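My questions are about this predicted structure, shown below with the sequence.
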Amino acid sequence: YLADLKPQTGLAPPAGTLPRYRLQEMLGYINSELHKTYSPLFNPATPAETRAERETYLRRRYGLVEKQLEAGKYLFGEPFTVADAYLFTVTNWARMVNFSLAEFPNLRAFQERVAGRPAVQAAMRAEGLIK
């Protein structure tokens, strides 16, 4: 929706194109395979066994993202898209729940690259996530 309000930003390919469907596919993946998996990791009452299972699940799912990021700077190479913004947000939670990204060099580089974008820094400052 936001990308369609300002198509000149290039945050999403044009509607009805294969690249747009690939973007929607990735948004669905981030939502259903990554985002929801963090919920029990934020809950201090989650049993250790459940936490370990969720971390194993996340590692497998991040493996696919790691492979996708081999192609370039962002999930689809260039340009930066709404899927990159969503992936950055969800993956940023890893540090909040002590989930290591050490085995994912492409993902770590992606996180650093996106964190360095001026608009991302401004948003994170506004949210009190960085100083």
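Here it is on my side, so go on. Fair warning: this is a prediction, and the values are worked out from it, not measured in the lab.

Please count neighbours and contacts with C-alpha atoms only from this point.
Will do.

Specify the local secondary structure of the most centrally placed residue in the chain.
Among the residues of the chain, the one closest to the centroid is Leu87, at 1.1 Å (CA atoms, centre = their mean). At Leu87, secondary structure determined by DSSP: H, G, I helix; E, B strand; the rest coil is helix.

same question, Gly128
coil.

Look up how far Leu107 lies from it.
Here Gly128 is placed at a distance of 23 Å from Leu107 (CA to CA, to the nearest Å).

Counting neighbours, go ahead and name the busier of these two.
Between Gly128 and Leu107, counted using other CA atoms under 10 Å, Leu107 has the larger neighbour count: 26 against 9.

another one to put next to it:
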Amino acid sequence: MDLYFAPLACSLATRIALYEAGAQAGFIQVDTKRKRLRDGSDFYPVNALGQVPALRTDEGWLLTENTAIMPYVADQFPSAQLAPPAGTAERAKLQQWLGFISTELHKAVFVPLLDPQAPADVGDYTRRKVALRLGVLQKHLDKREFLLDSFTVADGYLFTVLNWAQYSGVDLSQWPAVDAYYRRVAQRPVVASALAEEVALHREELARQSAEA
């Protein structure tokens, strides 16, 4: 399978899942500002929204949206135990957390805060949402190591989104359990490796864009 990704974007969550699963996968970098692949070709034919992640499966069909991609990856590699079995209460809880991360954190909080073109009042409105949502996480993660009983694809997604706090003015230390969770997951060897790779790619991308400007 092939993952279309952009460095430090939400596609990092799928990279983490693939690495945790020990999957053989290709990684195709996307310039999401210009909506182009590294070879200069147009990305829109791959995803009409111009967004990552997009996953080309071994069967040749394309899957988008983290809430669909992450359970799919987990189910392709059941021995990695990255998701509870389908049809169980724990699987429903996994889907609940994927939905929470996607809608309440990713889209509702961090996308507006990270958008340099967002009006100031949008930023102010969004920042008023932060405390409630991270408060929910704080309560859940207090005395818990992961979102569920063990590391799952939801943890990879949550780590990816929380990693944006440092770039958006959100101080995780206000929520000690959330901050400790982020730092703990960051120490997982696979997560640390995936993050380091994408940090390096992000720096290369910034340097290339600066040279082309």
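Cool, the structure landed. In this text the structure is predicted, and so the values were computed from the model without any measurement.

TM between them?
The TM-score (TM-score structural alignment, normalised by the length of structure 1) is 0.91; 129 aligned residues with a CA RMSD of 1.5 Å.

which position in structure 2 aligns with Phe104 of structure 1?
Under the alignment (TM-score structural alignment), Phe104 of structure 1 maps onto Trp175 of structure 2.

Name the helix or strand for the residue nearest to its match when sequence neighbours are not counted, please.
Once flanking residues are discounted, Trp175 of structure 2 sits nearest to Gln138: 5.9 Å by CA to CA, 6 or more residues apart in numbering. Under the criterion of DSSP states H and E, Gln138 of structure 2 resides in helix 120-141.

Identify the residues contacting the match of Phe104 of structure 1.
Leu134, Gly135, Gln138 (CA atoms under 8 Å, 6 or more residues apart in numbering).

again, but for Pro7 of structure 1
Pro14.

Quick one: map it onto structure 2.
Pro7 of structure 1 maps onto Pro78 in structure 2, by TM-score structural alignment.

re the thing from before, so what does the residue nearest to the centre of structure 1 match up with in structure 2?
Going residue by residue (TM-score structural alignment), Leu87 of structure 1 aligns to Leu158.

And the strands in structure 2, which stretches?
Counting by DSSP state E, structure 2 has these strands, from start to end: 2-5, 26-31, 36-37, 54-56, 62-64.

dump the residue contacts of Tyr86 of structure 1.
Counted by CA under 8 Å, 6+ apart, Tyr86 of structure 1 has contacts Leu27, Ile30.

try 7 Å
With contacts defined as CA atoms under 7 Å, 6 or more residues apart in numbering, Tyr86 of structure 1 has no neighbours.

And for the one 3 residues further on?
By CA under 7 Å, 6+ apart, Thr89 of structure 1 lies in contact with nothing.

what separates the match of Pro7 of structure 1 from Glu204 of structure 2, distance-wise?
Pro78 of structure 2 sits 35 Å away from Glu204 of structure 2, going by CA to CA.
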